[in-house]
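1. what would the 3D arrangement of this be:
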Amino acid sequence: MLAKIGLGVLCGLLLGFVLQRGRFCVVGAYRDMYLTKDNRMFIAVLIAIAVQAIGIFALSGLGVIQLSNVSFTWLGAIIGGLLFGFGIVLAGGCATGTWYRAGEGLIGSWVALFTYMLGTVITKAGILKPVNDQITQYKTTEGTIYGTFGISPWVLIVLFTLLVGFIVWRHLSRPSVKIPSLKPKKTGLAHILFEKRWHPFVTAIIVGIIAILAWPMSEATGRMFGLGITTPSGNILRYLTTGDSKLLDWGVFLVLGIGIGSFIAAKGSGEFRWRLPDRKTIRNNFFGGLLMGFGASLAGGCTIGNGLVNTSLFSWQGWVATLFIILGTWAATYIVIVRGQRKANSTGKGYQQSVPA
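-> All right, here's what the predicted structure looks like:
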């Protein structure tokens, strides 16, 4: 138990701190591609996937870790991905984004976090379990892309890394607009950790490294997987209602660590403050969290489990679910944000919706 607590919280602290300081938000990455035509954060997500893929397959080849065989529940990936993508826009953050924004004091994220847990438990172990079981029964025999084509995973890793490298080079080659920075109030390490603006690409590399470290840290406690948010979040609520200590695995302490790490980062940078959104945003956060829990359970993961980990494993589940999460995000962005703004402009009323930074 001590290993689960120590290693899980340590990994979560690192991840939560980096996510908060780097403003690393997957919802923003998907949403901004459609809303503002800004691909920078999406490129950062691709960097994190590439870094993790290199690291975990190297560790697997050395026998340090054992990679999981991810089955491809194709119908769940499609339906769950769409619903989850829609839900994260309503909730104002994805699974990890909700955790780290809750650590910043955003009340709406606390609401979304609770209903996210509730939606997960209802789907995995409650009244919607028959629906979950029915949809996720449709599986393919081969779960990996490289297995389907009968090639080495390193072929995909090299091709993907070269592609990401080219995209990064193209992006950095463009003229950039310099954002004026305030006069530093801190010096040395404190300035770098709590005050300096973090570049999303640097943040992505660090996130990728933490995702690599998560594998041996998790497997040391008997949990054979890397980062995961949905099931551990649901297990917190299940533990609180049943008292079953078997639910307290490494992943539970990981997500708790994310919230604590984000709180430390927000306090150190002066960004922590309690914020109460308007009633409409709270309502959206509530129903968005439920959709997140239901969708992620069907899809077999969230923007971390599927969008970062399963994609780095080059599993069909990860890439197909991520594609439909993006489509769901775009649909919700149009319906909730774009149309909401148009309606507000036509009536002369301001429109507000809690969205990730």
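2. use CA for all of it now, contacts and neighbours both
-> Noted.
3. the nearest residue in space to residue 161 that is not next to it in sequence: which element?
-> Spatially, and ignoring its direct neighbours in sequence, residue 161 is nearest to residue 50 (5.6 Å; CA to CA, 6 or more residues apart in numbering). Element membership of residue 50 [criterion: DSSP states H and E] is helix 40-61.
4. tell me the first helix or strand C-terminal of that helix.
-> Assigned by DSSP H and E, the successor of helix 40-61 is helix 74-91.
5. gap between that next one and the chain center?
-> 13 Å (CA atoms, centre = their mean, to the nearest Å).
6. was I right about residue 120 contacting residue 232?
-> No. The criterion here is CA atoms under 8 Å, and residue 120 misses it with residue 232 at 9.6 Å.
7. of those two, which one has the most company?
-> residue 120 (32 against 22; other CA atoms under 10 Å).
8. endpoints of stretch 16-31, how far apart?
-> 21 Å (CA to CA, to the nearest Å).
9. circling back to that earlier point, quick one: the helix holding residue 50 to chain centroid distance?
-> So, by CA atoms, centre = their mean, the centroid of helix 40-61 is 14 Å from its chain's centroid.
10. and if you look at stretch 253-273?
-> Using CA atoms, centre = their mean, the offset of stretch 253-273 from its chain centre is 16 Å.
11. mind listing what's buried in it?
-> Buried positions in stretch 253-273, judged by neighbour count with 16 or more other CA atoms under 10 Å: 253-267, 269, 272.
12. one more to line up against the first:
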Amino acid sequence: MNIENLIEFFGEKTSIALAGLLIGVFFGVFAQRSKFCMRSAVVEFWNRQGTAKLAVWLFAFSAAVIGTQLCITLGWLDVSQARQLAAAGSLSGAIIGGLLFGIGMILARGCSSRMLVLAANGNLRALLTGLIFAVAAQASLNGLLSPVRTWLSGLWTIEGGASRDLLATTHLGHSGGIVFGLVWLAAAIIFARRAGISRREWLCGSGVGLSIALAWLTTHLLGSQSFEIIPVQSLSFTGPSADMLMLVLSPPGQPWDFDIGLVPGVVLGSFLAALWGGELKLEGFQDGRSMRRYIAGAICMGFGGMLAGGCAVGAGVSGAAIFALTAWLALAGMWLGGGLANALIDRPQLQEKTATPETGVADAAVQP
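-> Alright, predicted model coming up:
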């Protein structure tokens, strides 16, 4: 069944929602089996404690870049009208939002996509964090926090078009984008071999990135055959989480789109992967102090993600895969914010907990 027949059979809105559902399932399965998590990669990088999580993140990142740029080079995909490139953007929002999101994912011990995956596995901490994240994102979009977001976004803006496209401004072209992705793929292989991670983690990490490239391609193909406007987009969890929240709270009959299918798809995929791997397990909070930490992290991620124009996946991988300037600034902010929060909050606590009574020296081998 080709795209035209698919749209004719299911209808335009149902087709795009089903596409979001199926790609969400793929992402959920791959993310759960690979333990894909930007927060873990950031902690490993800044603490210089292993390369396993960093390798998985780099497999996902490089696969998304190579897959997306290859589709563009072959003429299968056109992202010129994607929001991250075509619309005016906020450099201040990307930088400040990225920093806040990075701090939030350290406090919550996982980014928004990881929270969604863990919640489907029975982690009640992740479930509460994800709900607060969605509320904070919606409040930042149209609610109480919206004026603050608007003010911060307006501090430093940039026009849409070529000025937001790093491949255009650097004159590297899409072939250069593929080469760039291959460099990071080589780094991922080196780190994976050093850490001794399994082939499954290699493949599933790459599957996360290919899900992002597939989303770009699928929304483009559906949009090119639809009479209604279907935006070219990929995976992100800030806006979709807010949309799902409003869908649940609003009267029935709300229109469906890619994002509405994406979130339940990720939950379903992660649940099935955890069920197959025997990893379903109910987990909760240990005490009130840890709950306050998760709530603060969720608020930082919800506001920061909406300010930055995307989460660790939406801006950090999806936007970076099409070389949107604001996405790369947000990604850098997330790594810096995560590193700062890790150094100021987690590392001192770890050293205090692991200090021996005799010497007072922390055991450097203990992982956070």
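13. would you mind reporting the TM-score between them?
-> Scored by TM-score structural alignment, normalised by the length of structure 1, the superposition of the two chains gives a TM-score of 0.84; 330 aligned residues with a CA RMSD of 2.5 Å.
14. how far apart are the helix holding residue 50 of structure 1 and its match in structure 2?
-> After superposition onto structure 2, the average distance of helix 40-61 of structure 1 to its aligned residues comes to 2.7 Å, using mean CA distance after the TM-score superposition for structure 1.
15. list the buried ones in that helix?
-> So for helix 40-61 of structure 1, counting by 16+ other CA under 10 Å, buried means 40-57, 59.
16. how far away is residue 28 of structure 2 from residue 337 of structure 2?
-> Counting by CA to CA - residue 28 of structure 2 and residue 337 of structure 2 are separated by 26 Å.
17. same check on residue 256 of structure 2?
-> 35 Å.
18. how about residue 204 of structure 1, nearest residue that isn't a chain neighbour?
-> residue 48 (4.9 Å).
19. what's the match for the one you found in structure 2?
-> In structure 2, the residue paired with residue 48 of structure 1 according to TM-score structural alignment is residue 60.
20. residue 317 of structure 1 too?
-> So, by TM-score structural alignment, residue 317 of structure 1 is matched to residue 326.
21. which residues in the stretch 201-350 of structure 1 form helices?
-> Assigned by DSSP state H, counting those that start in this stretch, the helices in the stretch 201-350 of structure 1 fall at 230-242, 250-268, 279-299, 311-312, 316-332, 339-347.
22. ok so, going back, so what's the residue count around the match of residue 317 of structure 1?
-> 31.
23. so it touches residue 96, yeah?
-> No. Contact criterion CA under 8 Å: residue 326 of structure 2 and residue 96 do not qualify, at 11.1 Å.
24. name the residues contacting each of the two.
-> residue 308 (CA atoms under 8 Å, 6 or more residues apart in numbering).
25. residue boundaries of the helices in the stretch 51-200 of structure 1?
-> 74-91, 95-102, 107-125, 129-135, 145-149, 153-173, 188-194, 200-219.
26. give me the buried positions along the shortest one.
-> The neighbour-count criterion (16+ other CA under 10 Å) identifies 145-146 as the buried residues of helix 145-149 of structure 1.
27. give me the stretch of structure 2 that that helix matches.
-> Residue span in structure 2 matched to helix 145-149 of structure 1, by TM-score structural alignment: 166-170.
28. what's residue 233 of structure 2 aligned with over in structure 1?
-> Using TM-score structural alignment, residue 233 of structure 2 sits opposite residue 225 in structure 1.
29. that match against residue 217, yeah?
-> No. Residue 225 of structure 1 is beyond contact range of residue 217, at 9.5 Å (criterion: CA under 8 Å).
30. thinking again about what came up before, could you list every residue that touches the match of residue 317 of structure 1?
-> Counted by CA under 8 Å, 6+ apart, residue 326 of structure 2 has contacts 84, 89-91, 94, 164, 308.
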